[in-house]
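# quick one, fold the following:
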Amino acid sequence: MTMKMNTAQSGNGSSRYLPGETRAYAHRWFFTAACIYAALIIPLTLLARHGFGPAVLSVPTGHAFEMLFGLAPALIAGYLLGPMPARRLVWFLCFWLLARIAGLIAPFAWPALVFNALFVILFARQLLPRLWAAKKWRNRSLVPLLGLICAITIAVILAGRLDEYLLHRYLIDESVQLFALLMLFIGGRMLAPAAAGEFYRQGMELGARVQPNIEASLIITIAAAYLLAPVAVPFSGMLLILCGVLAGIRLFRWQLWHCLARPDLICLGLGYGWLALGLILLGWAKLDGGSHFSTAVHAITVGALGTLATNVIVRVTLLHVKQYPSRIPQIVIMTGFMSIAAVTRMAADFSNYRETLLIIAASGWSIAFLFALHVLLTSRTAPQVKPTQNPSTNS
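Next comes the predicted model:
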């Protein structure tokens, strides 16, 4: 990974390759790692199902853990950590990488537990105090949400190590709601100001921006659905359906049909739409006794997470180097491949051509992340700005 060195170190040729106390951007490092990992993990999962890949990926919970607690934390770290000393960032990335390698080799062994724990502890220690300084409770709600995700990362591995496989699967299945809430929050905070800016450019005004009442309702509703899941599954399902409807209303009020000249906003809106649909389907699956649970989960993890992740990676990267995402045609192509991946993965649950559809879905997913990786790497040649704040705050 390349990084900008300070003036004092610029005279030493060898120091260019030794990360010290210089400032480095977390989104460059973690987004690059996430793109490479995402492009590889799904094809590896398909190979594992036929006996040619890591055995843990052939098990649904193993695949789900790496998607939710392997890939997603790298995306979160890239988006939220911001600039920091390069030496510290190297530790973050090393622990994340070692956790992924250990988990693929022996998912419940001590190395997997230790490296995952070290990563989430460092992550929480670095980020949570900063988020707690926010004035509004809606912003502070990220602290218990991220803290719970970090704790569940360790709990899932411990449950597997203690042979508590029912608890192991339950924790993974229900954690989908937590990641959905995180996407609702971050996606809304990114879409609202961007849409308002486009309205202003057209001489109009967008009245419904962050929509704090709906955002507060989303936070409370998903939190209640998560807490009630062990004791009142049908009620938890109804709350998730309500949450999906609220997310759909919020998306509708952004009036993105006025932003057709901004494909980057339309693509972000599509990811948010997948999230609303996925929550409705997840709630319905709970009401239906778990039927088609996998289909609902993939609407969230492939449709929403995949679309929002690739678009956020490209958007944050380009804004960081003062380029405009609306001028990058790769965004539409990338989002198209991810939409194909989501539709074919969901359709595979109902088709006689399941294996073919799974291959198409895996290919679409990997191609989309390779497009995002291409934008990341080509942006390295653009002039860089001084690291003064988290690039996500400007998005």
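# all contacts plus neighbour counts: C-alpha atoms, from now on.
OK.
# just checking, what packs against the helix or strand containing Val312?
Element membership of Val312, judged by DSSP states H and E, is helix 307-320. Judged by 3 or more Cα pairs under 8 Å, 6 or more residues apart in numbering; DSSP states H and E, the packing partners of helix 307-320 are helix 26-49, helix 263-287, helix 330-347, helix 354-378.
# which of the ones you listed is buried the deepest?
Sort these by mean neighbour count, taking mean count of other Cα atoms under 10 Å, and helix 263-287 sits at the top with a mean of 24.
# what angle do that helix and helix 307-320 make?
150 degrees (axes from the mean of the first three to the mean of the last three Cα atoms, to 10 degrees).
# and helix 263-287 with helix 330-347, angle?
Comparing the axes of helix 263-287 and helix 330-347 via the same axes, to 10 degrees yields an angle of 20 degrees.
# one more to put side by side:
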Amino acid sequence: MAVLLPSGQIAEPSEQARGWPFMRLAFRPLFWLGALFAMLSIPLWALTYTGNLTFTPFGSSHFWHIHEMLFGFAVAIITGFLLTAVQNWSGVPSVKGKPLFALVLIWLSARLLMAFPHLAPNWVIMTLDLAYLPLAAFFLAIPIIKAALWRNLFFIPILLAMSGLNALMYTALYGHLAINFLDISHVMVMMITLVMVIMGGRVFPMFTANGTHTQRVANIPWLDKASIISVLLCVALTLIGDRVAQQFTGSLFLIAGVLNFIRALRWRIWVTFGTALVWPLHASYWALCCGLVLMGAYHFGWLTSISTPIHAITVGGMGLMILAMISRVSLGHTGRMIKASKPMSFAFLLMVVTLLVRLLASLTDTHYSSLILLSAALWAISYALFVIGYGKIVFSARIDGRDG
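Below you'll find the predicted structure:
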């Protein structure tokens, strides 16, 4: 039986809402729980790191902080986005209902046990954590293959490569590799950068045109390919490590940064300043570009600490881009007007300040602990504004009555 929607359109039976709203599409649980985890985990780590709290998670607080922000938080958002977007790309229903609940339960169980490892044997914790990405890749592959959407098939090996890096993190933790887990985490940072560069090029020009009511900037195919390939080569060189001359690695990072700067400049950040759900996407991409350039400077020996470029990418690029993307996608996929609320507009500004404070901490020894605590507090407030403001949205049915 068809249903009359608030817009006056008719929703066919296949489009009508069914089941628990929170499990109707992957963005709902994975965005909201991922943001909740980000809100809680960063201040927990900062308090532990500065000696204000005793916390003994899996592998050490240092390992836990690095691992969980990459393979817990970022992975949840990436897979939540892909498992939601693939339904639009392919026209084939994506994972939902009980299978989605099982996938989310695996992710959530791994996060809880990583924080409280005394609750289960180490092999159980690692098995649960390592199971998530291959299972997410499996669910992503189903609609892609059914629709013969070969253009997007490359996301499967990306997710599987991330899963391999996760396994290497554990292997390095137990001393079975010649490199340490910190080096492997840098490869994962670059893998996530690669995903951001790919998806940024696909959606940012469209989001800019739609949000600002301006003409869409046409892509330049060679520039897009060069921007992506240069970052892919940065991933490879980060994996190889010191076996390649640092000047060569530094040059490639500088090239990747400049190419992506040119790309970002063409997207016209200046037309977005009045649109709160668009300018943070541009700002995050600029932060990512700065991180690539700073990484080049580090490899040339112009920077003494790799913390500066890493946090430019992870806090400014990843943190701000994720916050803006989950805010926008959650509105669009629940049938709501794509417009930022005042609290979320404030949250985006706070994330910019978070980046500046965190970079200042890595560049100075003065008041280091205080700056770390301040940046963690600002981060937590930013994500708390999403968790609180979007709780009703992700737990409620679409306002247009459709499924999803």
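# TM between them?
After superposition, the two chains reach a TM-score (TM-score structural alignment, normalised by the length of the first structure) of 0.84; 368 aligned residues with a Cα RMSD of 2.8 Å.
# out of the helices and strands packed on helix 307-320 of the first structure, which is closest to Leu113 of the first structure?
Leu113 of the first structure lies closest, by Cα to Cα, to one member of those: helix 26-49, at 19.4 Å.
# so what's Leu82 of the second structure up against?
Leu140 (Cα atoms under 8 Å, 6 or more residues apart in numbering).
# if I line the two up, what does Leu70 of the second structure land on in the first structure?
Following TM-score structural alignment, the counterpart assigned to Leu70 of the second structure within the first structure is Leu68.
# same question for Met162 of the second structure.
By TM-score structural alignment, Met162 of the second structure lines up with Ile149.
# and its match, how many neighbours?
As a burial measure, Ile149 of the first structure scores 20 neighbours (other Cα atoms under 10 Å).
# who's in contact with it?
Ile149 of the first structure sits in contact with Ser175, Leu178, where contact means Cα under 8 Å, 6+ apart.
# recalculate using a threshold of 6 Å.
By Cα atoms under 6 Å, 6 or more residues apart in numbering, no residues touch Ile149 of the first structure.
# for Asn219 of the second structure, helix, strand, or coil?
Look at Asn219 of the second structure: counting by DSSP: H, G, I helix; E, B strand; the rest coil, its state is coil.
# relative to helix 279-299, how tilted is the longest helix seen in the second structure?
In the second structure, assigned by DSSP state H, the helix with the most residues is helix 181-212. Helix 181-212 of the second structure and helix 279-299 are oriented at 150 degrees to each other (the same axes, to 10 degrees).
# figure out how far helix 181-212 of the second structure is from the centre of its chain.
Averaging C-alpha positions (Cα atoms, centre = their mean, to the nearest Å) puts helix 181-212 of the second structure 8 Å from its chain's average.
# likewise stretch 366-378 of the first structure?
Worked out by Cα atoms, centre = their mean, stretch 366-378 of the first structure lies 15 Å from the chain centre.
# what does Leu178 of the first structure align to in the second structure?
By TM-score structural alignment, Leu178 of the first structure lines up with Met191.
# one step back: read off where the helix holding Val312 of the first structure ends up in the second structure.
Counting by TM-score structural alignment, helix 307-320 of the first structure corresponds to 320-333 in the second structure.
# buried sites along that stretch?
320-331, 333 (16 or more other Cα atoms under 10 Å).
# who touches the residue nearest in space to the middle of the second structure in this structure?
In the second structure, the C-alpha closest to the average C-alpha coordinate belongs to Ala74, at a distance of 3.9 Å (Cα atoms, centre = their mean). By Cα under 6 Å, 6+ apart, Ala74 of the second structure lies in contact with nothing.
# ok but Ile241 of the first structure is inside a strand, no?
No - with three-state DSSP as the criterion, Ile241 of the first structure is helix rather than part of a strand.
# now check the second structure for the residue matching it.
Using TM-score structural alignment, Ile241 of the first structure lines up with Leu254 in the second structure.
# Ala112 of the first structure too?
Going residue by residue (TM-score structural alignment), Ala112 of the first structure aligns to Ile125.
# which of the three states applies to that match?
When classified by three-state DSSP, Ile125 of the second structure comes out as helix.
# and it, how many neighbours?
Neighbours around Ile125 of the second structure, by other Cα under 10 Å: 20.
# and what of Ala261 of the first structure?
11.
# that one maps to what in the second structure?
Using TM-score structural alignment, the equivalent of Ala261 of the first structure in the second structure is Gly274.
# now do the nearest residue to Arg253 of the first structure once chain neighbours are set aside against Arg189 of the first structure, distance only.
By the measure of Cα to Cα, 6 or more residues apart in numbering, the closest residue to Arg253 of the first structure outside its immediate chain neighbours is Ala208, 6.1 Å from it. Distance of Ala208 of the first structure to Arg189 of the first structure, given as Cα to Cα, to the nearest Å: 12 Å.
# and if you look at Arg345 of the first structure?
Arg345 of the first structure is 28 Å from Arg189 of the first structure, by Cα to Cα.
# again, but for Trp137 of the first structure
15 Å.
# then Asn311 of the first structure?
14 Å.
# cool, Ala216 of the first structure as well?
The gap separating Ala216 of the first structure from Arg189 of the first structure is 13 Å, by Cα to Cα.
# likewise for Phe115 of the first structure?
Separation of Phe115 of the first structure from Arg189 of the first structure (Cα to Cα) stands at 31 Å.
# which one's more surrounded, these two?
Phe115 (22 against 18).
# residues contacting the more buried one?
By Cα under 6 Å, 6+ apart, the contact list for Phe115 of the first structure reads Phe95, Ala99.
# repeat for Tyr383 of the second structure
Ala35, Met39.
# which residue lines up with it in the first structure?
If you follow Tyr383 of the second structure across to the first structure using TM-score structural alignment, you land on Phe369.
# same check, this time on Val352 of the second structure
Looks like Val352 of the second structure aligns to Ser339 there (TM-score structural alignment).
# likewise His367 of the second structure?
Under TM-score structural alignment, His367 of the second structure pairs with Tyr353 in the first structure.
# tell me the spacing between its match and Thr344 of the first structure.
10 Å.
# with Val233 of the first structure instead?
Val233 of the first structure sits 28 Å away from Thr344 of the first structure, going by Cα to Cα.
# do the same with Leu127 of the first structure
From Leu127 of the first structure over to Thr344 of the first structure (counting by Cα to Cα), the distance is 37 Å.
# same question for Met67 of the first structure.
The value you get for Met67 of the first structure to Thr344 of the first structure, if Cα to Cα is used, is 18 Å.
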